[in-house]
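Engineer: here is a sequence with its predicted model. Questions after.
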Amino acid sequence: MTDQNQPKPGDPCWVDLYTSDLDRSIAFYGELFGWTADRAGAEFGGYVTFRRNGLAVAGAMGHTEGDADAPEQWTIYLTSTDIQATTDKAVAQGGTVVVPPMPIGDIGSMAVLGDAGGVGVGVWQAGTFGGIETPALVTGGKWGDSNGVPSWFELHTRAYDTALDFYREVFGWQDPFTISDAAGFRYTTIHSDSPMLGGVLDASAFLPEGVPGGWSVYFGADDVDKTVAKVVELGGSVVNPPEDSEFGRLATVTDVTGARFSLGGDKA
């Protein structure tokens, strides 16, 4: 991402993994992407910061006591300059508060909200830490040197129009660019400036009954097919196999504990 420590309000700025087996997850992503893992002290709950070439790319924490049934999942965080005001706006626009705003030492403040369509999304207000330290490298369907870098962020929602209104009002998204408004494929980017960073997909036609949707992260891959094969070798699974699109070669997988993420790279 460009000037990652000062992202625009509403831009994705961080991702973290909530996992039932932190040690297995660290080993999985270390083997898959070459990430190293820094563990914080007890005052931060042993939170893990993953790094690629020394730069922070993602975080992780293990399930806490009493959360045995918690999902294995990646959470995407959007930037806020006033996390309490963002939370208040979310509630006013039909959202919910899952985790209320809380300070994390001097590095920043976090919260987790439910948007007006029922999808969870994180919020981050930077202190000494701004978020992902690697650049976003997706340009015109070309992924560049993006292996192991969070490079695209996507909301799949049943409430497409409602969601767009929500994020405009709550996170200040400005001038989103509609790629397609066809009945079978409705897609709008977060904003029209480059880098675009992500988008919103009307997923009402293919989401399972009762599932509101979710935010997902795409990690870049030098070779999507080989990376998918490595996922399987390491104990993960394939949700959607590699396929060429106008946005590059894409696939969706789960990691060793079942957390879902996507991969993107240049076309085969």
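Structural biologist: Good, I have the coordinates.
Engineer: C-alpha only now, for contacts and for neighbours.
Structural biologist: Noted.
Engineer: for stretch 256-265, buried residues please.
Structural biologist: 256-265 (16 or more other CA atoms under 10 Å).
Engineer: so which of the residues you listed belong to strands?
Structural biologist: Members of those lying in strands (criterion: DSSP state E): 260-265.
Engineer: ok, then the element right after the host helix or strand of residue 76?
Structural biologist: Assigned by DSSP states H and E, residue 76 falls within strand 73-79. Per DSSP H and E, the first helix or strand lying C-terminal to strand 73-79 is helix 83-92.
Engineer: how much space between the residue nearest to residue 266 when sequence neighbours are not counted and residue 223?
Structural biologist: Using CA to CA, 6 or more residues apart in numbering and skipping the chain neighbours, the partner closest in space to residue 266 is residue 248 (5.0 Å). Per CA to CA, to the nearest Å, residue 248 is found 11 Å from residue 223.
Engineer: what's the local residue count around residue 187?
Structural biologist: 21 (other CA atoms under 10 Å).
Engineer: what sits closest to it if chain neighbours are left out?
Structural biologist: Setting aside the residues directly before and after it, residue 187 is nearest to residue 201 in space (CA to CA, 6+ apart), at 4.6 Å.
Engineer: looks like that neighbour contacts residue 153 (just checking).
Structural biologist: No. With contact defined as CA atoms under 8 Å, residue 201 does not reach residue 153; the gap is 10.9 Å.
Engineer: below is structure B, check it against A:
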Amino acid sequence: MNDKDENIYGKIGWIDLTIPNAENVKDFYAEVVGWKPEPVSMGDYNDYNMTANGEPKAGVCHKTGPNQDIPSQWMIYINVPDLDKSVAAVEQKGGKLLTEIKSMGAYGRTCYIEDPAGAVCALFEPAQ
């Protein structure tokens, strides 16, 4: 890992909204925030990258398939260098795992957690 790679850790790398019907809500955010929904094929349905000035800003996703156990809320993804180590620390420090570690394919791995105060976020280990 070089110094450039280390600069991504501890930062919020992405935000997603995972809900039962992304079709309805994508248009809400398009009108309210000005984001443009761009479909991302998930096979039988589309999730959406919400873009501004041609750059992805957030995701709006259906709560189905591999996303069915994700809490329905805006979710931040915090970049970590070693997801296994971070998951162990969650449990040692009084938090809990909301999901198992999930592969995000070529992008990396993620896990959804709850801290001791009840706040929820996702930890994300980018692929090397």
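Structural biologist: That came through, no problem. Owing to the predicted nature of the structure, the values given are computational and were not obtained by experimental measurement.
Engineer: quick one: TM-score?
Structural biologist: Remark: TM-score between the superposed chains equals 0.79 [TM-score structural alignment, normalised by the length of structure 2]; 121 aligned residues with a CA RMSD of 2.6 Å.
Engineer: one step back: any chance of the ones in strands among the buried residues of stretch 256-265 of structure 1 in CSV, plus distance to residue 15 of structure 1?
Structural biologist: Output for these, formatted as CSV (distance: CA to CA, whole Å):
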residue, distance to residue 15 of structure 1
260, 13
261, 11
262, 13
263, 15
264, 16
265, 19
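Engineer: how far away is the aligned partner of the residue nearest to residue 266 of structure 1 in structure 2 from residue 27 of structure 2?
Structural biologist: With the correspondence set by TM-score structural alignment, residue 248 of structure 1 lines up against residue 108 in structure 2. Distance, residue 108 of structure 2 to residue 27 of structure 2, using CA to CA: 29 Å.
Engineer: that older thread, which part of structure 2 lines up with the strand holding residue 76 of structure 1?
Structural biologist: Against structure 2, there is no aligned range for strand 73-79 of structure 1 (TM-score structural alignment).
Engineer: report the angle between that strand and helix 83-92.
Structural biologist: Counting by axes from the mean of the first three to the mean of the last three CA atoms, to 10 degrees, strand 73-79 of structure 1 points 110 degrees away from the direction of helix 83-92.
Engineer: and strand 73-79 of structure 1 with strand 260-265, angle?
Structural biologist: Orientation check (the same axes, to 10 degrees): strand 73-79 of structure 1 against strand 260-265 gives 70 degrees.
Engineer: what sits up against strand 73-79 of structure 1?
Structural biologist: For strand 73-79 of structure 1, contacts defined as CA atoms under 8 Å, 6 or more residues apart in numbering pick out 7-19, 120-126, 153, 171, 215-217, 258-261.
Engineer: which parts of that strand are buried?
Structural biologist: Using 16+ other CA under 10 Å as the test for burial, strand 73-79 of structure 1 gives 73-79.
Engineer: quick one on the thing from earlier: now do the contacts for the match of residue 248 of structure 1.
Structural biologist: 124-128.
Engineer: which two of the residues you listed have the greatest separation?
Structural biologist: Across the contacts of residue 108 of structure 2, the longest distance by CA to CA is 12.2 Å; it joins 124 and 128.
Engineer: in terms of neighbours, single out the busier of residue 201 and residue 153 of structure 1.
Structural biologist: In this view residue 201 of structure 1 and residue 153 are compared by other CA under 10 Å, and residue 153 has more residues nearby, 24 against 20.
Engineer: map that one onto structure 2.
Structural biologist: Here residue 153 of structure 1 is matched to residue 15 in structure 2, going by TM-score structural alignment.
Engineer: which residues of structure 2 fall in helices?
Structural biologist: Using DSSP state H, the helices of structure 2 run over 3-6, 22-33, 83-92.
Engineer: who's in contact with the shortest one?
Structural biologist: Residues outside helix 3-6 of structure 2 that contact it (CA under 8 Å, 6+ apart) are residue 81.
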